[in-house]
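Chemist: Quick one: sequence plus predicted model below, questions after.
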Amino acid sequence: MDNQKEKILVVDDETSIRRILETRLSMIGYEVICASDGEEALNIFRKEYPNLVVLDVMMPKLDGYGVCQEIRKESDIPIIMLTALGDVSDRITGLELGADDYVVKPFSPKELEARIRCVLRRVDKITINSSIPSSGIINIGFLKVDTNKRQIYKNNQRVRLTGMEFSLLELLVSKAGEAFSRSSILQEVWGYTPERHVDTRVVDVHISRLRAKLEDDPGNPDLILTARGTGYLFQKISLTEQSI
């Protein structure tokens, strides 16, 4: 596994969880740093520049939601939230604040390790095998998508996307006009098959975030469309809209 230089920040107020994750993640080649509360997490984050954050929700001083909000003000680093909350709406809150995925406590360390690998692999992935031009540049109306640099511009202004948001957009654009089910999107982008219906809410929230950033009217989208009874699709791109 080529993750020797990848650094993971584990944030949890439970000592046992920090020790287990530090041990297991270190054994498979990651560099692991830990924090026991939200304030410490932000201090370490700004000093250590980790590649990914595993972030508990319920913590003293500053909870995981607050930490996620602060990180998203300055970084698109992948965030996986750990939550023991039973209410689905509470889990979704983390995604709406910018988390890339969540794992519900009690969790299997193997499951978390798999999620970490998938998120890092997707974020580092240059492009999806598709009909995207060799230049990696796609112009769609007021949008310019650069799949090589993993950047997007709206009216020539850079729009910040997280790595998973970009991967989701790239998947939809790569097969514009083709509808994807929520389950297939979760498999393609996040790398796992949903075990429960609620798992697909990860996709819904990311679609909502993309629409908010890219659409002129997110409530009545022109680009990222809902395929009734199926999932989502990107509007069909004509050849004249693709250019180098």
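Modeler: Sure, I can see it. Numbers count the residues shown, from 1 in each chain.

Chemist: use CA for all of it now, contacts and neighbours both
Modeler: Will do.

Chemist: List the residues that contact N155.
Modeler: Taking Cα atoms under 8 Å, 6 or more residues apart in numbering, we find N155 in contact with 142-143.

Chemist: Repeat that for R182.
Modeler: Contacts of R182 (Cα under 8 Å, 6+ apart): 200, 203-204, 230-232.

Chemist: so which of those residues is the most crowded?
Modeler: V203 (25 neighbours; other Cα atoms under 10 Å).

Chemist: wouldn't that one be in contact with I185 here?
Modeler: Yes. V203 is in contact with I185 according to Cα atoms under 8 Å; the separation is 7.2 Å.

Chemist: before we move on, the earlier item: list just the nearest of the contacts of R182 to L9.
Modeler: The closest of the contacts of R182 to L9 turns out to be V203 (Cα to Cα; 24.4 Å).

Chemist: hold the first one in mind and look at this next one:
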Amino acid sequence: MKKEETVILVVDDDKEIREGIRIYLTQDEYQVLEASNGEEALKVIKEQEVHLIIMDIMMPGLDGIQATRSIRKTNNVPILMLSAKNEDIDKISGLQVGADDYLTKPFSPMELLARVKSMLRRYFTLGEFDKVASEGILELNGLRLDTHAKTMVVDEREVSLTKTEFKIVELLMSHPGRVFSIDDIYESVWEEPSFNSDNTVSVHIRKIREKIESNPKQPKYLKVVWGIGYKMEK
């Protein structure tokens, strides 16, 4: 997609911050929409296609965490979280509900644009990846998963996975680089609310690593993001 066709939604209750970000992005030829809170953001997303969201965390009414959680129920658009606080708890909360990246205010225009370009590149690449996935084949860094035949090959070596292990690998390979919390994995794979599921998911992750990693203690494919969750390395 051409840059001038790319639509970015900026969500922040501070008008000056929204206008500043809009200036940075429009100068780089992106289309920009604005919303002052989570409720407005949800309305915009329903009315038109958005390719990336820049979302402030602290807002009156529906805040950034709540809005992101709602968006993630139906939409996989990349979300860049903004916060005036340089605290790990904000970062973890944002990533756990489905944000893709995190930026602390104040930030430089160059850093913002670099994050935006990187996230959009991953997003549009994943669009092609999902097209391949719909045909039943997922391939990533020497891993090959056939979702129709339910088989997996690691560096030309066929690996036998249980039904649950296969679902976990399929979830992670379908979204390379995205971090999934333990609750995300449990609710997606077991299809029920997560409750004290840490050990259940961890045991399955360990078994998967033993099957696909040459050295499970130093995994090449299935990585942990400490305090947040797991991802399949891009």
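Modeler: Yep, it's here. Keep in mind that this is a model prediction, so the values were computed, not measured.

Chemist: Sort out which residues of the lengthiest helix in the first structure are buried, please.
Modeler: Identified as the longest helix of the first structure according to DSSP state H is helix 109-124. Going by neighbour count (16 or more other Cα atoms under 10 Å), the buried part of helix 109-124 of the first structure is 112, 115-116, 118-120, 122-123.

Chemist: same thing with stretch 20-32 of the first structure?
Modeler: Within stretch 20-32 of the first structure, judged by 16+ other Cα under 10 Å, the buried ones are 21-22, 25-26, 30-32.

Chemist: That stretch aligns to what range in the second structure?
Modeler: Using TM-score structural alignment, stretch 20-32 of the first structure corresponds to residues 20-32 of the second structure.

Chemist: The longest helix of the first structure vs the second structure, average distance?
Modeler: When the second structure is superposed, helix 109-124 of the first structure averages 1.1 Å from its matched positions, counting by mean Cα distance after the TM-score superposition for the first structure.

Chemist: equivalent range in the second structure for that helix?
Modeler: Using TM-score structural alignment, helix 109-124 of the first structure pairs with 109-124 in the second structure.

Chemist: Give me the contact list for that stretch.
Modeler: By Cα under 8 Å, 6+ apart, stretch 109-124 of the second structure touches 1, 21, 24-25, 51-52, 77-78, 80, 100, 103.

Chemist: any idea which of those has the most stuff around it?
Modeler: With neighbours taken as other Cα under 10 Å, the top of the contacts of stretch 109-124 of the second structure is L80, carrying 24 neighbours.

Chemist: hang on, that one is in a helix, isn't it?
Modeler: No. If the criterion is DSSP: H, G, I helix; E, B strand; the rest coil, then L80 of the second structure is strand and not within a helix.

Chemist: D100 is in contact with that one, correct?
Modeler: Yes. Counting by Cα under 8 Å, D100 is a contact partner of L80 of the second structure at 6.0 Å.

Chemist: can you give me the strands for the second structure?
Modeler: Remark: strands assigned in the second structure by DSSP state E are 7-11, 31-35, 52-56, 79-83, 101-104, 137-140, 143-146, 151-154, 157-159, 222-225, 229-232.

Chemist: So which of the ones you listed is the most surrounded?
Modeler: strand 52-56 (a mean of 26; mean count of other Cα atoms under 10 Å).

Chemist: Find me the equivalent region of that strand in the first structure.
Modeler: Going by TM-score structural alignment, strand 52-56 of the second structure sits over residues 52-56 in the first structure.

Chemist: ok, and what's touching the matching stretch?
Modeler: Against stretch 52-56 of the first structure from outside (Cα under 8 Å, 6+ apart): 7-13, 63-64, 77-83, 120.

Chemist: now do 7 Å
Modeler: The contact list for stretch 52-56 of the first structure, computed with Cα atoms under 7 Å, 6 or more residues apart in numbering, reads 7-12, 64, 77-83.

Chemist: Which member of these is positioned nearest Q151 of the first structure?
Modeler: I77 (14.5 Å).

Chemist: Quick one: map that closest one onto the second structure.
Modeler: Match for I77 of the first structure (TM-score structural alignment): V77.

Chemist: Hmm, its match is touching I45, no?
Modeler: No. In this structure, V77 of the second structure is not within contact of I45 by Cα atoms under 7 Å, at 9.9 Å.

Chemist: thinking again about what came up before, need the strands of the second structure in CSV (columns: distance to E187 of the second structure).
Modeler: Below are those laid out as CSV (distance: least, Cα to Cα, whole Å):
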stretch, distance to E187 of the second structure
strand 7-11, 28
strand 31-35, 31
strand 52-56, 25
strand 79-83, 21
strand 101-104, 22
strand 137-140, 22
strand 143-146, 21
strand 151-154, 23
strand 157-159, 25
strand 222-225, 18
strand 229-232, 14
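
Chemist: R209 of the second structure: which of the ones you listed is closest?
Modeler: strand 222-225 (6.9 Å).

Chemist: tell me which strands and helices the closest one is in contact with?
Modeler: strand 229-232 (3 or more Cα pairs under 7 Å, 6 or more residues apart in numbering; DSSP states H and E).

Chemist: Show me which of the contacts of R182 of the first structure is closest to V145 of the first structure.
Modeler: For the contacts of R182 of the first structure, the closest approach to V145 of the first structure (Cα to Cα) belongs to Y232, at 18.7 Å.

Chemist: what's the closest one in contact with, if anything?
Modeler: Y232 of the first structure touches 179-181, 224-226, counting by Cα under 7 Å, 6+ apart.

Chemist: Grab the nearest non-local neighbour of it.
Modeler: T226 (4.5 Å; Cα to Cα, 6 or more residues apart in numbering).

Chemist: How about M58 of the second structure?
Modeler: Per Cα to Cα, 6+ apart, closest to M58 of the second structure is G64, 6.3 Å.

Chemist: what's the burial count for that neighbour?
Modeler: Neighbourhood size, G64 of the second structure [other Cα under 10 Å]: 27.

Chemist: pretty sure it is touching E40, no?
Modeler: No. The pair G64 of the second structure / E40 is not scored as a contact, 11.4 Å apart, by Cα under 7 Å.

Chemist: sorry, back to before: could I get the buried residues of helix 109-124 of the first structure as TSV with distance to N220 of the first structure?
Modeler: Putting the buried residues of helix 109-124 of the first structure into TSV (distance: Cα to Cα, whole Å) gives the following:
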residue	distance to N220 of the first structure
L112	36
R115	32
I116	34
C118	32
V119	30
L120	32
R122	29
V123	29
